[in-house]
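Asker: Quick one, what's the 3D model for this:
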Amino acid sequence: MAAHARTELSDGAPHVLVVDDDRRLRELLARYLAEQGFRVTAAASAAEARAKAQSLVFDAMVLDVMMPGEDGFAYARSVRETSRVPILMLTARSNPNDRVMGLEIGADDYLPKPFEPRELTLRLTNIINRASGPRRDTGTGDVVTFGPFSYRIERGELRREDEMIRITEREREILTILAGAHGANVEREALAGAGGLAAERTIDVQINRLRRKTEVDPANPTFLQTVRGVGYRLAVD
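Answerer: Just a heads-up that it's a prediction; the model follows:
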């Protein structure tokens, strides 16, 4: 199969990069996603993916973890140095620590093999929508402040005074929900989102990453507070 698998696609069809060293699975994924309305480019390695990313713009990446040479974790880490493109990681590993590692690196979702193709499509659509969909103003102001930080809900921008703080799409989604609550408690289920990230530990990973970016002492947070038995709250001004 050619690297680009296409059906009758609209000009606005999301362009997905599929990276997997397993030729059979790579071609099956490319064919299936094309049938679901995606524009697909496939790569057999991180090096090939990097070369294609230099000349093409992608709306998301489906990235296998276990690849010879540069593995999926290493490639995802390098992507996150310059890009916020949504990343869905695939792996045959069952160790939950691998999932946590992927999320710590900046992946937006994580799907273990084997998986149902329909679930892949739903998860991929969710992370693309989170990255590109309009962000709503919650009605009581576009900017929420806490300490030296300000968060512009409509734009998803976090600043410390005049400095822009880099956050991932998952961190942005969680911060938007917390900021929109304007100091009220937010249940863990509400922070899990629609992308299958309901596992409590993955939510903790995202919160801890945000704390490292906003707290003087992440172990004793002032702003991103834990509400025992409920979830979290953002202590806004």
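Asker: For the rest of this, base every contact and every neighbour count on C-alpha atoms.
Answerer: OK.
Asker: Strands of this protein, start to end?
Answerer: For the chain, strands defined by DSSP state E occupy the ranges 4-5, 15-19, 39-43, 60-64, 87-91, 109-112, 143-146, 149-152, 157-160, 163-165, 186-187, 224-227, 231-234.
Asker: To compare against the first, here's the next sequence to fold:
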Amino acid sequence: MPHILMIDDDTELCQLVAEYLAMDGFSLQAVHNGKQGLLAAQQGQQDLVLLDVMLPGLDGLSLLKALRQQRYCPVMMLTARGDDIDRILGLELGADDYLAKPFNPRELVARIKAILRRVELIQQDNSTSSPILSVNGVELNKHNRQVSCQQQLLTLTATEFQLLELLMLRHGELVSKEELSKSVLGRHLQQYDRSLDMHISNIRKKLAHCSEQDKIQTLRGSGYLFLSGPA
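Answerer: Predicted structure coming up:
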């Protein structure tokens, strides 16, 4: 039974989500304070964290930043509708996805399942192909989920890892935003959803720490291309 940790000070919402997730075979632990939520998340007993931005004790963005410095755990941010800044900051700090309140419980379940599928795919051994991808100075190991650039280890979220893997597998080829969104995020590309762009931006920033070359090219309105070699 997948275990979800929900950190949100809205007790009624937590109860509603717990009841809805139970129907899909999930268990949920609710914590209503940011500092207590961070302690619970650090224990590592959950498969995914639902994290509200506005929290007493410690806000959600500060909590996410502290958590990412210690361990990786899939995190979905819960933001107020229209709070684009919070969504962007959350993705920059390493959130795997976000969902605006108020939300449809069915969409919440679908998003949770999509994230957990991404993590499961990463963790599975791929017996039909080499576990190592090496393209243009970047090496990606599918077995231990490690990525290195010019021999420097990088820390990626599950979403970033899978996006990079797909782009590297198709290096030298344009991959459309729609394909990336469906294959990795598990949903059709939406007009005002910037999460895909933010994930790619995060990957670029991490690669930039060890290479002056921008290894991912953007074709505006079309998609992204991972360069096969130096331009």
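Asker: Let me see the TM-score of these two.
Answerer: Counting by TM-score structural alignment, normalised by the length of the second structure, the TM-score of this superposition works out to 0.85. Behind it: 224 aligned residues with a Cα RMSD of 2.6 Å.
Asker: returning to what we had before: of all the strands of the first structure, which one is nearest Leu120 of the first structure?
Answerer: Go through these one by one with Cα to Cα and the one that ends up closest to Leu120 of the first structure is strand 109-112, at 7.5 Å.
Asker: The closest one vs the second structure, average offset?
Answerer: Superposing on the second structure places strand 109-112 of the first structure at an average distance of 0.8 Å from its equivalents, by mean Cα distance after the TM-score superposition for the first structure.
Asker: Spatially, which residue comes closest to the residue nearest in space to the middle of the first structure, not counting chain neighbours?
Answerer: For the first structure, the residue sitting closest to the mean C-alpha position, by Cα atoms, centre = their mean, is Asp108 at 2.0 Å. In this structure, Asp108 of the first structure finds its nearest non-sequential neighbour in Ile87, 5.3 Å apart by Cα to Cα, 6 or more residues apart in numbering.
Asker: Could I get the strands of the first structure in CSV, plus columns for distance to Arg123 of the first structure?
Answerer: Rendered in CSV, the data for the strands of the first structure read as follows (distance: least, Cα to Cα, whole Å):
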stretch, distance to Arg123 of the first structure
strand 4-5, 20
strand 15-19, 13
strand 39-43, 16
strand 60-64, 10
strand 87-91, 8
strand 109-112, 7
strand 143-146, 29
strand 149-152, 26
strand 157-160, 24
strand 163-165, 27
strand 186-187, 22
strand 224-227, 27
strand 231-234, 24
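Asker: Now render those as JSON lines, adding mean neighbour count.
Answerer: Formatted as JSON lines, the entries for those read as follows, by neighbours: other Cα atoms under 10 Å:
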{"stretch": "strand 4-5", "mean neighbour count": "18"}
{"stretch": "strand 15-19", "mean neighbour count": "25"}
{"stretch": "strand 39-43", "mean neighbour count": "25"}
{"stretch": "strand 60-64", "mean neighbour count": "26"}
{"stretch": "strand 87-91", "mean neighbour count": "24"}
{"stretch": "strand 109-112", "mean neighbour count": "21"}
{"stretch": "strand 143-146", "mean neighbour count": "19"}
{"stretch": "strand 149-152", "mean neighbour count": "19"}
{"stretch": "strand 157-160", "mean neighbour count": "18"}
{"stretch": "strand 163-165", "mean neighbour count": "12"}
{"stretch": "strand 186-187", "mean neighbour count": "18"}
{"stretch": "strand 224-227", "mean neighbour count": "18"}
{"stretch": "strand 231-234", "mean neighbour count": "21"}
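Asker: Indicate which one of these is closest to Glu171 of the first structure.
Answerer: Nearest to Glu171 of the first structure, of all the strands of the first structure, is strand 157-160, at 10.3 Å by Cα to Cα.
Asker: That closest one aligns to what range in the second structure?
Answerer: Taking TM-score structural alignment as the measure, the second structure aligns residues 146-149 with strand 157-160 of the first structure.
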